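Chemist: okay, predicted coordinates and the sequence, questions at the end:
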Amino acid sequence: MSINVLAICGSLRAKSTNRGLVRYAQAHAPEGMKIHVADLMEIPFYNADLAEKPESVQLLLQQIGQADALLLACPEYNYSIAPALKNALDWASREADNHLLTGKAVAIMGSGGGMGTSRAQYHLRQVCVFLNLYPLNQPEVFSNAFSGSYDNNGDLIDERIQGLVSKQLDALLSWHQQLNR
């Protein structure tokens, strides 16, 4: 069984350590898993008054619709979810009957300050409840962006965190299979 995963990174910086987590996950996905990465650079803030969805939003919604599962790289801004990630979920949640998100398996990871992105990830889990997404409980991936775990380009170099990411991807594959029996 193969699984299409859409990775959505809440950081827009090219050298973001959260993007580094996504790049590592994409390069080391387990057999049977293909990870595509959403580009949030051109996604405007959600606005119900827009007569037509911008092309960037239409592409994001198409990618979410084609995904079997989601991988959310969650930076922590002011103890909460980064606006770019929350905005992407807001756009998707406004689709008819929330059909794009309902029932999808989700893996959450993040890189940030001293506690990684634990506070933001807990807020994101609350959002997942409302959106009827099914986040993995374990393994949790909280990484300190300033601990030497990443190189100057934001790429993950810490073997322990690499192992956690690999375990999380294996668990996502298994979780998706359980949900779709």
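Modeler: That came through fine. Numbering: from 1, shown residues only.

Chemist: only C-alpha atoms for contact and neighbour calcs from this point on.
Modeler: OK.

Chemist: buried sites along the longest helix seen in the chain?
Modeler: Longest helix in the chain by number of residues, with DSSP state H as the criterion: helix 159-179. Residues 161-162, 164-173, 175-176 are the ones in helix 159-179 that count as buried (16 or more other CA atoms under 10 Å).

Chemist: okay, which residue is most central for this structure?
Modeler: For the chain, the residue nearest the mean C-alpha position is L72 (1.0 Å; CA atoms, centre = their mean).

Chemist: take the one below as the second:
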Amino acid sequence: MSSKTRIVAFSGSLRKDSYNTAAIRIAIEMAPTECDIELLDISKLPLYNQELDGDKVPPEVLQLAEKVITADAILFSTPEYNYSVPGVLKNAIDWLSRQKPQPFAGKPAAIMSSSMSQLGGARAQYHLRQIMIYLDVHFVNKPEVMIAGAHEKFDSHGQLADATTRDFIGQLVTALITLNHKLGPSETTYE
């Protein structure tokens, strides 16, 4: 391999002390040396408005789309809100889904979730998979990383003390890199 696998990461939470953003930081720490993970900022995106499509697309959206287009793979970490993904994550996906070329098309992706609930965000993960099928995203199936009782596993500094969970996050990143190599470069550019 001549270059590193470039992964862009989306946190579905804007909260300063987000467990999901902390999980992405753990993924960055656990990533093998042949991989770079960049946490994307979706906090400044306006609400999706079809009247802003075409030549009126906000620059924040175009910059985000370019980062996804040039990435090799995508990592999502999402909380569960009302059995689904948070609106801020869905808004980012909706904006990107309207861009040409389609930034998500053909990309490998992985999902993890952190929640204070006993299910660890499982329903949000399954809903996110449904949403992304239409956009032709190829998901890692295993391991599934659902961090239940996140408030007990992360400390006040966002550090994850649970060694088993840390290992699962590392395995998920490795599985995403492996899937990226299996799929090869994405040539898909659905209009």
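Modeler: Perfect, thanks for sending it. Model, not experiment: these values are computed from the prediction.

Chemist: contacts only, for the residue of the first structure most remote from its centre.
Modeler: Counting by CA atoms, centre = their mean, the extreme residue of the first structure relative to its mean C-alpha position is A51, 28.0 Å from that point. Contacts here follow CA atoms under 8 Å, 6 or more residues apart in numbering; on that basis A51 of the first structure touches nothing.

Chemist: helix/strand/coil for it?
Modeler: coil (DSSP: H, G, I helix; E, B strand; the rest coil).

Chemist: any idea how far A96 of the first structure is from it?
Modeler: Distance of A51 of the first structure to A96 of the first structure, computed by CA to CA, to the nearest Å: 16 Å.

Chemist: also P44 of the first structure?
Modeler: 20 Å.

Chemist: neighbour-wise, which of those two wins?
Modeler: Neighbours per residue (other CA atoms under 10 Å) separate P44 of the first structure from A96, with P44 holding more: 15 against 8.

Chemist: residue in the second structure paired with that one?
Modeler: Using TM-score structural alignment, the equivalent of P44 of the first structure in the second structure is P46.

Chemist: confirm that that match sits in a helix.
Modeler: No: applying three-state DSSP, one finds P46 of the second structure to be coil, outside a helix.

Chemist: can you give me the strands in the first structure?
Modeler: Listed in chain order, the strands found in the first structure under DSSP state E are 3-9, 33-37, 69-73, 76-77, 80-81, 105-112, 134-135, 141-144.

Chemist: my read: the residue nearest to the centre of the first structure touches I108, true?
Modeler: Yes: L72 of the first structure is within contact range of I108, at 4.8 Å (criterion: CA atoms under 8 Å).

Chemist: give the contact list for D151 of the first structure.
Modeler: Here D151 of the first structure is in contact with I157 (criterion: CA under 8 Å, 6+ apart).

Chemist: re earlier: the longest helix of the first structure corresponds to what range in the second structure?
Modeler: With TM-score structural alignment as the criterion, helix 159-179 of the first structure aligns to 163-183.

Chemist: what residues are up against the match of P44 of the first structure?
Modeler: P46 of the second structure makes contact with no residue, according to CA under 8 Å, 6+ apart.

Chemist: which one of the buried residues of helix 159-179 of the first structure is nearest I3 of the first structure?
Modeler: Taking CA to CA as the measure, I3 of the first structure lies nearest L173 of those, at 7.2 Å.

Chemist: could you verify my assumption that that closest one touches M33?
Modeler: Yes: applying CA under 8 Å, one finds L173 of the first structure in contact with M33, separated by 7.4 Å.

Chemist: show me what M115 of the first structure aligns to in the second structure.
Modeler: Aligning on TM-score structural alignment places M115 of the first structure opposite L119 in the second structure.

Chemist: that match: neighbouring residues, count only.
Modeler: Other residues close to L119 of the second structure by other CA under 10 Å number 16.

Chemist: tell me how far the closest residue to it other than its chain neighbours lies from N180 of the second structure.
Modeler: Spatial nearest neighbour of L119 of the second structure, excluding adjacent residues (CA to CA, 6 or more residues apart in numbering): A148 at 5.7 Å. With distances taken as CA to CA, A148 of the second structure is found 28 Å from N180 of the second structure.

Chemist: how about S97 of the second structure?
Modeler: 21 Å.

Chemist: likewise D167 of the second structure?
Modeler: Per CA to CA, D167 of the second structure is found 20 Å from N180 of the second structure.

Chemist: quick one, what contacts the equivalent of the residue nearest to the centre of the first structure over in the second structure?
Modeler: Counting by TM-score structural alignment, L72 of the first structure lines up with F76 in the second structure. Contact analysis of F76 of the second structure by CA under 8 Å, 6+ apart lists A9, F10, S11, G12, A109, A110, I111, M112.
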